[in-house]
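**Student:** pasting the sequence and the predicted coordinates here, then a few questions.
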Amino acid sequence: MISAAIHGFILAFGLILPLGVQNVFIFNQGAMQARWIYVLPVVLTASICDTLLISLAVFGVSAVVLGVAWIKVTLLLGGILFLIYMGYSTWKSKPKAEETTDQSFTPRKQIAFAASVSLLNPHAIMDTIGVIGTSSLSYSGATKITFMVVCILVSWLWFFGLSIVGRLIGKLDSSGRFILLLNKLSALIMWGTAIYLMFSL
C-alpha cells in the first residue's frame, strides 16, 4: 500500500508539473485577482474536475475511451477550438488596479474556464485516463484506492500552491506589466498547444 502511495505521488506530480494550459490559467488568475480568495472558484473547479477524471480513469473508463477512435478525435477537435478561443480571451485581458476585482474573470467565468481547461483539454484527459488509469490496472482493492486518493491529493495541493504563488507575484507586480506579459505568454502557449493538437490529428 505504501508503494502504491509513493507511485501515485511521483506519477501525479510528474504529470501535473509541466507548464500546461491548466497550470498557466490557475497561476494567471492567482496573480490577477485583487485578493487570493477570489481565485478559489478556479482552484476548486480545477481540483474537482481532476478528481472526477482520476476517479473515472481508475475505475476503468480509460479502456473504453482510448479504444474508441471517434471519442479521441472529438476530444481533440473540442480541445483545439477551446484553446483558440481561450488564447484570444487571455491575450485581450488586461490587469486591473489592485483595489478592484478583474471584471473580465467573474466567478462564473472562472468556473467555466477552469472546467473547460480541465475537461476539454486533451492533454489533461490523456494524462489522467491514459497514464493514471493504465497505471492503476496493476493494483486492486484498497491498494488501488490508495493510489487514486494520493493522485487526487497531489492535484489539490498543487492547484492551491500554484494560486498562492501567483498571488504573491501579483502583489509584487504593482505596475501590472508582468501580468500583461504573462497573459501574452499564456495565450501563446494555448495557441501553440492548439497547433500541436492539429498536427496530432
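**Tutor:** Noted; the coordinates are in hand. In this text, all values refer to a predicted model and were calculated from it rather than measured experimentally. Numbering: from 1, shown residues only.

**Student:** going forward, measure contacts and count neighbours with C-alpha atoms only.
**Tutor:** OK.

**Student:** just the element for the residue nearest the centre of the chain, please.
**Tutor:** Closest residue to the average C-alpha location of the chain: residue 22 at 2.8 Å, with C-alpha atoms, centre = their mean. Per DSSP states H and E, residue 22 falls inside helix 21-32.

**Student:** isn't the residue nearest to the centre of the chain right up against residue 118?
**Tutor:** Yes - Residue 22 lies in contact with residue 118 (C-alpha atoms under 8 Å); the separation is 6.6 Å.

**Student:** shared neighbours of the two, anything?
**Tutor:** Contact criterion C-alpha atoms under 8 Å, 6 or more residues apart in numbering; residues shared by residue 22 and residue 118: residue 46.

**Student:** returning to that earlier point: what's next to the helix or strand just after the helix holding residue 22, contact-wise?
**Tutor:** Downstream of helix 21-32, the first helix or strand assigned by DSSP H and E is helix 40-56. With contact meaning C-alpha under 8 Å, 6+ apart, helix 40-56 is reached by 22, 26, 29, 62, 107, 110-111, 114-115, 117-119, 125, 128-129, 132-133, 148, 151-152, 155-156, 159-160, 163.

**Student:** comparison target, given below:
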Amino acid sequence: MNAAYWQGLGMGVGLIVAIGAQNAHVLRMGLLRRHALLTAAVCAVCDALLIAAGLIGMGTLMREVPGLLELARWAGAAYLLWYALRAFRAALAADALVAARAAAVAGWKAALLTALGFSLLNPHVYLDTVILLGSIGGRHAWPDRLQFGLGAITASLLWFFGLALGAHLLAPWFARPAVWRVLDLLTGTVMLILAVSLVW
C-alpha cells in the first residue's frame, strides 16, 4: 500500500458516502434483514468492475460516445422514479411496517436483480466510478494505478458491508410503523430528486 492506494481509498470514501440510490437500498435491506449481504456484495462487485473499467480506459470511451451516458441517464431516471413511487405508496399504506416488509425483495434472485438495477441503471455510478475515479487513477502509471484502484475498491467494500451489517443495530428502533413511514418518505424523496436531476 502506497500513497496512490490511500488516495484511491480517500476518493472512494468521499464519493460513496453521499446519500444515493445504492446506499438507501442497502440500508433498507439491512434493516429488513432480507439478503443484506447479497445486496452489499452485488453493489461492491459492480463498483469494483466499473472502477477497473475506468482505470483501463473505459472512461475515455464513455466521454467520446455521449450516447452511452444518455441511454444510462434515461434508463436510470425511469428506474429511480419507479422506486420512488413504490416507496411513497408504502409510506401511505395503513400499516407502514407491514407494507415495508411486503415491499422488500423476497427471493435471492429478485434481490440480486434489484441490487444490479441500483448498481448499473444509475448514471451517477458511472460518473463516479468509470469517469471520475478512472480519470484520476488514470493519471498514475502502472503499478500505482492498480494501487489507486485497490484503494477505491476497498472503500466500496468497507462501506457497503458496513452499511448492511450496521443496519442490524438499528433494526429494533425500526420496529415501529411510524419510523418506517418516515424512512419510506425519505427514500422516496431521495429517489425522486435523483430521478429529476438526471433528466432536468
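**Tutor:** Here it is on my side, so go on. These numbers come from a predicted model, not from an experiment.

**Student:** who does the helix holding residue 22 of structure 1 touch, helix- and strand-wise?
**Tutor:** Judged by 3 or more C-alpha pairs under 8 Å, 6 or more residues apart in numbering; DSSP states H and E, the packing partners of helix 21-32 of structure 1 are helix 40-56, helix 107-119, helix 141-172, helix 177-200.

**Student:** how does it look with 6 Å?
**Tutor:** If contacts are counted by 3 or more C-alpha pairs under 6 Å, 6 or more residues apart in numbering; DSSP states H and E, helix 21-32 of structure 1 sits against helix 141-172.

**Student:** also compute the angle for the helix it packs on relative to helix 40-56, please.
**Tutor:** Put simply, helix 141-172 of structure 1 runs at 160 degrees to helix 40-56, going by axes from the mean of the first three to the mean of the last three C-alpha atoms, to 10 degrees.

**Student:** mean per-residue distance, helix 141-172 of structure 1 versus structure 2.
**Tutor:** Comparison of helix 141-172 of structure 1 with structure 2 after fitting gives an average deviation of 1.1 Å (mean C-alpha distance after the TM-score superposition for structure 1).

**Student:** and that helix with helix 177-200, angle?
**Tutor:** On the basis of the same axes, to 10 degrees, helix 141-172 of structure 1 is oriented at 140 degrees to helix 177-200.

**Student:** for helix 141-172 of structure 1, buried residues please.
**Tutor:** 143-156, 158-167, 169-171 (16 or more other C-alpha atoms under 10 Å).

**Student:** do stretch 104-118 of structure 1 as well
**Tutor:** Neighbour-count burial for stretch 104-118 of structure 1 flags 105, 107, 110-111, 113-118 (criterion: 16+ other C-alpha under 10 Å).

**Student:** pipe those into JSON lines and attach distance to residue 90 of structure 1 per row.
**Tutor:** JSON lines is the format used below for the buried residues of stretch 104-118 of structure 1 (distance: C-alpha to C-alpha, whole Å):
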{"residue": "105", "distance to residue 90 of structure 1": "10"}
{"residue": "107", "distance to residue 90 of structure 1": "16"}
{"residue": "110", "distance to residue 90 of structure 1": "12"}
{"residue": "111", "distance to residue 90 of structure 1": "15"}
{"residue": "113", "distance to residue 90 of structure 1": "11"}
{"residue": "114", "distance to residue 90 of structure 1": "13"}
{"residue": "115", "distance to residue 90 of structure 1": "16"}
{"residue": "116", "distance to residue 90 of structure 1": "14"}
{"residue": "117", "distance to residue 90 of structure 1": "13"}
{"residue": "118", "distance to residue 90 of structure 1": "16"}
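
**Student:** any idea how far residue 46 of structure 1 is from residue 16 of structure 1?
**Tutor:** According to C-alpha to C-alpha, to the nearest Å, residue 16 of structure 1 stands 12 Å off from residue 46 of structure 1.

**Student:** quick one, which of the two is more surrounded?
**Tutor:** More neighbours surround residue 46 than the other of residue 16 of structure 1 and residue 46, with 27 against 18 (other C-alpha atoms under 10 Å).

**Student:** residue in structure 2 matching that one?
**Tutor:** In structure 2, the residue paired with residue 46 of structure 1 according to TM-score structural alignment is residue 43.

**Student:** still on that earlier bit, what does the residue nearest to the centre of structure 1 correspond to in structure 2?
**Tutor:** Using TM-score structural alignment as the criterion, residue 22 of structure 1 maps onto residue 22 of structure 2.

**Student:** kindly provide the distance from that match to residue 97 of structure 2.
**Tutor:** Counting by C-alpha to C-alpha, the gap from residue 22 of structure 2 to residue 97 of structure 2 is 21 Å.

**Student:** do residue 166 of structure 2 as well
**Tutor:** Distance of residue 166 of structure 2 to residue 97 of structure 2, computed by C-alpha to C-alpha: 20 Å.

**Student:** show me the contacts for residue 1 of structure 1.
**Tutor:** Residues in contact with residue 1 of structure 1 (C-alpha atoms under 6 Å, 6 or more residues apart in numbering) are residue 143.
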